[in-house]
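Chemist: Quick check, what structure comes out for this input:
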Amino acid sequence: MEAPRHDTRGIVDPAALLNRVRFRRHEPAEPLRRYVEWYWLIDWDLPAPYASHIVPHPAVNLTFQWDEAEGGPYAEVTGVALGLYTRKLTGRGRVCGVKFRPGGFRPYAPETPVSTWTGRALPAQEVFPPATGDAAHAIVTPSDDHARVAALDAFLHSLPCTPDPQADLAMSLVQRIRADRTVRRVGDFAETEGLSVRALQRLFSTYVGVGPKAVILRYRIHEALEHAGTRTDVDWATLATELGYADQAHLVRDFTATVGVPPTAYAAEVGAGAGG
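Modeler: Below you'll find the predicted structure:
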C-alpha cells in the first residue's frame, strides 16, 4: 500500500487552515495498512474562532478528540459526509484521527453496511465498545506524535478485524477511480470490471458507504478544487473535459453545489488570501 500523501486535496483554502493549526499525517503499523490509509493529527490554539471546511474523501474516520469547549476527551465515528464538512475550531484542541481506506472500514464492523453511517457522526462506543473516554484520553494526551501514533496502533490492534475479499475488491475499485481519470461513467466502469451496475452499486453501498457515481464525483471535485487553489490560469473548459464532464457548465454546477461558490470565485478568494 502507498504511503500517506502530502497533498491537501479536499481541504478548502488549505493555506488558511494550515496557518492556524498543526496538521500532520503518519503511517500506521504495517499490519494495519491494509485497511487504514493514514493517521492524521491536528492541534490548535486559536485567539479567535475559525471554521474549517473540507470536501471529505469517501472514507470513514475514527477520531479521538479533545476540545476545551467540549470538556473531556471523546471518540467519534464519522461516516462518509455527503456534502461540505464544516468544523468550528475554538480555543485549544486536538484531534487524532484514523482515516480508513475507502472500503476498508467494513472488516472492523462486518455486521453493518457502511452506508448505515453515511452522513452521520456518532459516539465511537456505539461501534467499538472499547472506545471509552479513558481510551480517548490515552490517545490524545501524549505531547509527541510518536506516542500518539503508538496509542492509535495499540487501539486498532485490540479490535477484532475480519478479512474480507469483498473489502479488498472495493478498495481496489475506489483506488482505480481515484487514480484513473478515464473512469467517468458507472456503466462503463462496471463493464470493464466484469460487474453489473447493480452489483457494483451494492458493493459500494455495503463497503464504501456511497455509490460509485458519488465516488467519481468526489475525486473529480478534489482535482478541480486543487486546480482552483493552486493556479490562476485554469482553462475550465479543458479541465471539465479531462474530468469527464460533458461541458464546463456541469463542472461549475457540481463544484458550486459542493463547495458553495463557483470555481472562479473560489480561485479569486484563495488567491486574494494568499496575496494578503
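
Chemist: only C-alpha atoms for contact and neighbour calcs from this point on.
Modeler: OK.

Chemist: And for G244, the neighbour number?
Modeler: 18 (other Cα atoms under 10 Å).

Chemist: Kindly report the same for T162.
Modeler: As a burial measure, T162 scores 12 neighbours (other Cα under 10 Å).

Chemist: and if you look at P263?
Modeler: One way to gauge burial is a neighbour count; for P263, by other Cα under 10 Å, it gives 23.

Chemist: Kindly report the same for L156.
Modeler: By the other Cα under 10 Å criterion, the neighbourhood of L156 contains 16 residues.

Chemist: quick one: which helix or strand includes it?
Modeler: Taking DSSP states H and E as the criterion, the element that holds L156 is helix 145-157.

Chemist: Tell me which other helices or strands that helix touches.
Modeler: Helix 145-157 is packed against helix 133-140, with contacts defined by 3 or more Cα pairs under 8 Å, 6 or more residues apart in numbering; DSSP states H and E.

Chemist: Of all the residues in the helix it packs on, which ones are buried?
Modeler: If you call a residue buried by 16 or more other Cα atoms under 10 Å, then helix 133-140 has these buried ones: 133, 135-140.

Chemist: got it, and stretch 266-276?
Modeler: Of the residues in stretch 266-276, those with enough neighbours to count as buried (16+ other Cα under 10 Å) are 266-267, 269-271.

Chemist: For the comparison step, fold the sequence that follows:
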Amino acid sequence: MDTRGQRGRWAEFQTHWYGSPSADLVPFVAHYWAVEWDLRGQEPFRQLLPPHVNVHLSFVGSSPGVVRGPARRFSHRSLSGTGRVFGVAFRPGAFRPFLTVPVSRLTDQSVPAASIFTHDLALTVASAAADAEALAVSAGADAVAVEGLLRGALPVMDDAAAAARDAVELIAAEPELMRVEALATRLDVGVRYLQRLFAEHVGLGPKWCIRRYRLAEITSRLEAGTPIDWASLAFELGYADQAHLSRDFTAILGEPPSRYALRYPSQPRPR
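Modeler: I've put the predicted structure just below:
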C-alpha cells in the first residue's frame, strides 16, 4: 500500500471541499464537491474510489461534463501532476426525472452529460487553487454557475422518484434497518415493489443499498476517530461474525477493514 494513503497523509497533496445546494435544488441535489491535488515531483498516486449510491455529474477543466452512475464496486483512479475536479452529487433516486430510461442503465457506467441533458452544461473549472481557502472560493463560484445550468434543465420531481429518494434516505438514517423485508414493512409496501422502484430510480437493489450504508457506519466511525470493537460492530451491523463483515467490506470497498483503517490518522490496526 502506498504510504501516502496512510494515516491521513493524503491531505498533504489533496484538498477537498463540499457545498450545499440552494433550497430549490435540494429535492434533487445532495451536495457539491471539489477535489484538487498537487503531486508535482512525485510518482502518480493510485486513488481508491469506494462505490457510491449517488449519480454524479463532474467537470474537469474545460472538458464536457460527465455523468457517472451508481457504482456497485470500488475502482481506482491515477492522480498525477496537478488537477482539480468539480462535481454534483445527486440524491439517490432523484436523478431519474432527468432520464428517459431507468437509472439501472447507468449503473457502473460513465456517459457524456450531453447524452442526457439537452440544455448545455458546459462549465470551465479553474486550475488547482493554492490552498483550501482559495479552493472554497473557487468551488463556491463553480456551484453558483452549475446551479444556473441545472435550473435550465430541471425536471418535475414525480411521486415515484420522491418515494425512492426517501426510501434510500431512510436506510441511511436508521442503522437498525438491515433487511429488505424490514424496509418494506417500515414503508408499508411489498418487497417486489421496492425492488422494482430501486431498479428504476436508484439503479441499485435495496439489499445492496442496505449493505452499503451499513458499511458506511464503519467508515464514519473511522473518520471520527471512534475506537472500534470489531467483533461487537459486526454483530451490531447484522453480520454473523467478524469474518463475514471483513469479507463483505473487502468485496465492496476493495480492502479489508484492517488495511482500510490505516487510512485514518487516529485508528489502530484492527486485530
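
Chemist: Now the TM-score, please.
Modeler: The TM-score (TM-score structural alignment, normalised by the length of structure 2) is 0.85; 255 aligned residues with a Cα RMSD of 2.6 Å.

Chemist: still on that earlier bit, turn the buried residues of stretch 266-276 of structure 1 into a markdown table, including secondary structure and distance to L18 of structure 1.
Modeler: Putting those into a markdown table (DSSP: H, G, I helix; E, B strand; the rest coil; distance: Cα to Cα, whole Å) gives the following:
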| residue | secondary structure | distance to L18 of structure 1 |
| --- | --- | --- |
| Y266 | helix | 17 |
| A267 | helix | 17 |
| E269 | helix | 16 |
| V270 | helix | 13 |
| G271 | helix | 15 |
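
Chemist: Just want the angle from the helix holding L156 of structure 1 to helix 133-140.
Modeler: Between helix 145-157 of structure 1 and helix 133-140, the angle formed by their directions is 140 degrees, by axes from the mean of the first three to the mean of the last three Cα atoms, to 10 degrees.

Chemist: Quick check: buried residues in helix 145-157 of structure 1?
Modeler: Neighbour-count burial for helix 145-157 of structure 1, with 16+ other Cα under 10 Å as criterion, is recorded at 148-149, 151-153, 155-156.

Chemist: do the same with stretch 24-40 of structure 2
Modeler: 25, 27-39.

Chemist: Make CSV out of the residues you listed and add distance to R165 of structure 2 and secondary structure.
Modeler: CSV is the format used below for those (distance: Cα to Cα, whole Å; DSSP: H, G, I helix; E, B strand; the rest coil):
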residue, distance to R165 of structure 2, secondary structure
L25, 14, helix
P27, 9, coil
F28, 9, coil
V29, 11, strand
A30, 11, strand
H31, 14, strand
Y32, 18, strand
W33, 20, strand
A34, 23, strand
V35, 26, strand
E36, 30, strand
W37, 32, strand
D38, 36, strand
L39, 38, coil
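
Chemist: Pick the one among these closest to Y18 of structure 2.
Modeler: Each of the buried residues of stretch 24-40 of structure 2 was checked against Y18 of structure 2 using Cα to Cα; the closest is W33, at 4.4 Å.

Chemist: Pick out the residue closest to the middle of structure 2.
Modeler: Centre of structure 2 computed as the mean C-alpha position; nearest residue by Cα atoms, centre = their mean is H52, 4.0 Å away.

Chemist: With structure 2 overlaid, report how far the lengthiest helix in structure 1 is off on average.
Modeler: In structure 1, assigned by DSSP state H, the helix with the most residues is helix 212-230. Between helix 212-230 of structure 1 and its aligned stretch in structure 2, the superposed structures give an average distance of 2.1 Å (mean Cα distance after the TM-score superposition for structure 1).

Chemist: so how far is that helix off the chain centroid?
Modeler: From the chain centre to the centre of helix 212-230 of structure 1 is a distance of 12 Å (Cα atoms, centre = their mean, to the nearest Å).

Chemist: Break down structure 1 into its helices, ranges please.
Modeler: Along structure 1, the segments classed as helices by DSSP H run 14-18, 133-140, 145-157, 165-179, 186-192, 197-207, 212-230, 236-242, 248-259, 263-275.

Chemist: export these to CSV and tack on distance to P123 of structure 1?
Modeler: As requested, those are arranged in CSV below (distance: least, Cα to Cα, whole Å):
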stretch, distance to P123 of structure 1
helix 14-18, 26
helix 133-140, 10
helix 145-157, 16
helix 165-179, 24
helix 186-192, 34
helix 197-207, 20
helix 212-230, 25
helix 236-242, 39
helix 248-259, 26
helix 263-275, 34
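
Chemist: Need the counterpart of H119 of structure 2 in structure 1.
Modeler: In structure 1, the residue paired with H119 of structure 2 according to TM-score structural alignment is P130.

Chemist: my bad, A199 of structure 2
Modeler: Mapped onto structure 1 by TM-score structural alignment, A199 of structure 2 lines up with S205.

Chemist: Just to check, its match is in contact with T118?
Modeler: No: with contacts defined as Cα atoms under 8 Å, S205 of structure 1 does not count as touching T118, sitting 9.4 Å away.

Chemist: So what touches stretch 81-91 of structure 1?
Modeler: Around stretch 81-91 of structure 1, the neighbours that count as contacts under Cα atoms under 8 Å, 6 or more residues apart in numbering are 44-56, 58, 67-69, 118-120, 258-259.

Chemist: Show me what L169 of structure 1 lines up with in structure 2.
Modeler: Residue pairing (TM-score structural alignment): L169 of structure 1 is matched to A163 of structure 2.

Chemist: neighbours around its match, how many?
Modeler: One way to gauge burial is a neighbour count; for A163 of structure 2, by other Cα under 10 Å, it gives 18.

Chemist: One more: I177 of structure 1?
Modeler: Using other Cα under 10 Å, the number of residues around I177 of structure 1 comes to 20.
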